[in-house]
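A.B. asks: Need coordinates for the following:
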Amino acid sequence: MKTILITGATSGIGKSTAELFAKQGYRIIICGRRTEVLESLKTELSQYTEMFSLKFDVRNLQEVENAINSLPEEWKSIDVLINNAGNAHGLEPLSAGNTNDWDSMIDGNVKGLLYISKMIIPAMKERNSGHIVNISSVAARQTYVNGVVYCATKKAVDVISEGMRLELTEFGIKVTNIQPGAVETDFSLVRFKGDSEKASTVYAGYEALKAEDIADAIAYCVNAPKHVSVSDMTIYPTAQAEPRTIYRK
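C.D. replies: From the prediction side, this is the model:
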């Protein structure tokens, strides 16, 4: 039975992915920053499979190292790493940007992905098998006004995914880069710092993707035959033509 580690598993795409893989019978390690939510999800999904939870912040290297090193021996062999944790903060031009927001996005979306991957990859290379799924965004494909830093971090995820593939294919390790379009989760609520009215306008007038849609796509890639490796996947809601263009009713 394969073991899957999912970062940012307490909400949105990460939570839906954990739910889907648990129902498919994989052993799941869920990671996040909120102990109560982690334990609740662990209890809920334990009816389907073996579950383990790790509380840490991917932005903190010491926390990442301590968490991964704390895994019991029977949980150390991770077959699939899903780098889902990330964030978007603020929607201002660079000249008015909040540098704390920039740090949060760069630390979470880029450095956090690197920290956790560095901890997991060596064992995959030793076993000559594994699969890494990185969650990027269509924001990597086209920069938009007032989203420069966020777009840059997601472009970095694309580049890191490509670099991983170049370094790891010879070891039998698959690398998949997923670029979701507009997905109705807490993403916009976080970006607008809890302003639910502003967040709701992002998804008004059309049917956005759901977290479950991205979980389905991830599962397709992970469940593909051994000789099949999905390198990149871009997923839009039907109403979205490109990152900046959504047709609303």
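
A.B. asks: all contacts plus neighbour counts: C-alpha atoms, from now on.
C.D. replies: Fine.

A.B. asks: from the chain's centre, how far out does the longest strand belonging to the chain sit?
C.D. replies: If you go by DSSP state E, the chain has its longest strand at strand 173-180. A distance of 10 Å separates the centroid of the chain from that of strand 173-180, by C-alpha atoms, centre = their mean, to the nearest Å.

A.B. asks: after that strand, next one along is what?
C.D. replies: Going down the chain from strand 173-180, the next helix or strand is helix 187-191, by DSSP states H and E.

A.B. asks: Now do the strands for this protein: every range, in order, please.
C.D. replies: Using DSSP E, strands in the chain cover 3-6, 27-32, 51-55, 80-83, 130-135, 173-180, 232-235, 240-242, 245-246.

A.B. asks: how about CSV for these, with distance to Arg165 and mean neighbour count added?
C.D. replies: Shown next, in CSV, are those (distance: least, C-alpha to C-alpha, whole Å; neighbours: other C-alpha atoms under 10 Å):
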stretch, distance to Arg165, mean neighbour count
strand 3-6, 19, 24
strand 27-32, 23, 24
strand 51-55, 27, 20
strand 80-83, 14, 24
strand 130-135, 9, 24
strand 173-180, 6, 24
strand 232-235, 11, 16
strand 240-242, 26, 15
strand 245-246, 31, 14
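
A.B. asks: Would you format these as JSON lines with distance to Glu63 included?
C.D. replies: Formatted as JSON lines, the strands of the chain follow (distance: least, C-alpha to C-alpha, whole Å):
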{"stretch": "strand 3-6", "distance to Glu63": "16"}
{"stretch": "strand 27-32", "distance to Glu63": "11"}
{"stretch": "strand 51-55", "distance to Glu63": "9"}
{"stretch": "strand 80-83", "distance to Glu63": "16"}
{"stretch": "strand 130-135", "distance to Glu63": "20"}
{"stretch": "strand 173-180", "distance to Glu63": "25"}
{"stretch": "strand 232-235", "distance to Glu63": "30"}
{"stretch": "strand 240-242", "distance to Glu63": "37"}
{"stretch": "strand 245-246", "distance to Glu63": "39"}
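
A.B. asks: One more, so I can put them side by side:
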Amino acid sequence: MSTALSRPRRAVVTGASSGIGAATVRRLRTDGWDVLATARRADRLAELAAETGAEAFAADVTDADDVARLAAHVQATGGLDALVNNAGGAFGLDPVADADVEQWRAMYEINVLGTLRVTQALLPALRERGEADVVVVTSTAAHGAYEGGAGYTGAKHAERMLATTLRWELVGEPLRVIEIAPGAVETDFSLVRFDGDAERAAAVYAGYQPLVADDIADTISWALSRPPHVNVDLLVVRPRAQASNTKTARTGV
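C.D. replies: This next block holds a predicted model:
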């Protein structure tokens, strides 16, 4: 965060193989950061590394051993100035009465416990650096409910509480905790949610202009670039057409 640093700042970005994560890697590299991009899909990470000059590190945030390897690598290769907890996802859109327990479990594992594992593991490196940042990419689902979304909104509410509580617990230390809560962003998010049903996924973004991954990467970059005494507690970023999780102005649909 300090302009007096002679070395580039270094960030870890989780969920970096696609969507918001990949866009954030590209943006931070453009801004002059050293970036360690991590995700499960090693092939996509390798392509991103070749494109951007980022370092690729294949790891699953739901696997404790993988996270331990990631933390050891960070400590051994230069420390850390920022962690961008971006890995996450939604599975299914079923009502509570018909919800798949395993889908709920998977959402809690990646969105909540994955963020917890990585943050716990990398917090020592951030503390050693002094001024450093933890970014948690939640969702507008962390701030409101919608029918069919209880599993995802519940997981994202929990992730939001993780970020908020961590901020309270770190107060007085030179560490910032920043929550970025995107609304509708056209990535492969809905394709994953609907198990590859392209038509159903496309319908989520029909009739209005959704955000794109670069919009959120730009927001993350801006928040990280604030002076060290400025903490951006929360940024909710929606398309102009989206007033809430359940109200979007659509045309021609």
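
A.B. asks: re earlier: ok, which of the strands of the first structure comes nearest Ala96 of the first structure?
C.D. replies: With C-alpha to C-alpha as the criterion, Ala96 of the first structure lies closest to strand 245-246 of these, at 24.4 Å.

A.B. asks: Is it correct that Leu28 of the second structure is in contact with Ser221?
C.D. replies: Yes. Under the contact definition of C-alpha atoms under 8 Å, Leu28 of the second structure touches Ser221, with a separation of 6.6 Å.

A.B. asks: one step back: just so I know, which of the strands of the first structure lies nearest Ser196 of the first structure?
C.D. replies: Nearest of these (C-alpha to C-alpha): strand 245-246, 20.0 Å.

A.B. asks: what's in contact with that closest one?
C.D. replies: 239-240 (C-alpha atoms under 8 Å, 6 or more residues apart in numbering).

A.B. asks: In the second structure, what range does it match?
C.D. replies: The counterpart of strand 245-246 of the first structure in the second structure, using TM-score structural alignment, spans residues 247-248.

A.B. asks: With the first structure overlaid, how far apart is that stretch on average?
C.D. replies: With mean C-alpha distance after the TM-score superposition for the first structure, stretch 247-248 of the second structure departs from the first structure by a mean of 0.6 Å once superposed.

A.B. asks: Measure how far that stretch is from the centre of its chain, please.
C.D. replies: Per C-alpha atoms, centre = their mean, the centroid offset for stretch 247-248 of the second structure relative to its chain is 23 Å.

A.B. asks: And for stretch 136-148 of the first structure?
C.D. replies: 16 Å.

A.B. asks: end-to-end on it?
C.D. replies: End-to-end distance for stretch 136-148 of the first structure, by C-alpha to C-alpha, to the nearest Å: 15 Å.

A.B. asks: Quick one: the residues in the second structure that it pairs up with.
C.D. replies: Counting by TM-score structural alignment, stretch 136-148 of the first structure pairs with residues 138-150 of the second structure.

A.B. asks: Identify the residues contacting the matching stretch?
C.D. replies: Contacts of stretch 138-150 of the second structure (C-alpha under 8 Å, 6+ apart): 86, 93-96, 152-160, 179-183, 236, 245-246.

A.B. asks: swap the cut-off to 6 Å and go again
C.D. replies: By C-alpha atoms under 6 Å, 6 or more residues apart in numbering, the residues outside stretch 138-150 of the second structure that reach it are 93-95, 153, 156-157, 181-183.

A.B. asks: Please report which of those residues has the highest neighbour count.
C.D. replies: Lys156 (28 neighbours; other C-alpha atoms under 10 Å).

A.B. asks: check contacts around that one.
C.D. replies: 138, 142.

A.B. asks: try Asn109 of the first structure
C.D. replies: Contacts of Asn109 of the first structure by C-alpha under 6 Å, 6+ apart are Gly86.

A.B. asks: Identify the residue of the second structure aligned to it.
C.D. replies: Under the alignment (TM-score structural alignment), Asn109 of the first structure pairs with Asn111 in the second structure.

A.B. asks: ok, so what distance separates that match from Pro182 of the second structure?
C.D. replies: For Asn111 of the second structure, the distance to Pro182 of the second structure - C-alpha to C-alpha - is 14 Å.

A.B. asks: For the match of stretch 136-148 of the first structure, buried residues please.
C.D. replies: 138-145, 148-150 (16 or more other C-alpha atoms under 10 Å).

A.B. asks: Now for Asp34 of the second structure: which residues touch it?
C.D. replies: Arg10 are the contacts of Asp34 of the second structure under C-alpha under 6 Å, 6+ apart.

A.B. asks: repeat for the one 4 residues further on
C.D. replies: With contacts taken as C-alpha under 6 Å, 6+ apart, Thr38 of the second structure has the following neighbours: 14, 16, 57-58.

A.B. asks: Could you check which residue of the second structure pairs with Ile120 of the first structure?
C.D. replies: Checking TM-score structural alignment: Ile120 of the first structure goes with Leu122.

A.B. asks: How many residues are close by its match?
C.D. replies: Neighbour tally, Leu122 of the second structure, other C-alpha under 10 Å: 23.

A.B. asks: how much space between it and Ser221 of the second structure?
C.D. replies: Taken as C-alpha to C-alpha, the span from Leu122 of the second structure to Ser221 of the second structure is 20 Å.

A.B. asks: Kindly report the same for Thr187 of the second structure.
C.D. replies: Counting by C-alpha to C-alpha - Thr187 of the second structure and Ser221 of the second structure are separated by 19 Å.

A.B. asks: Against the second structure, what's the mean shift for the longest helix seen in the first structure, could you check?
C.D. replies: When the first structure is parsed with DSSP state H, its longest helix is helix 148-168. Compared with the second structure after the fit, helix 148-168 of the first structure shows a mean deviation of 0.8 Å (mean C-alpha distance after the TM-score superposition for the first structure).
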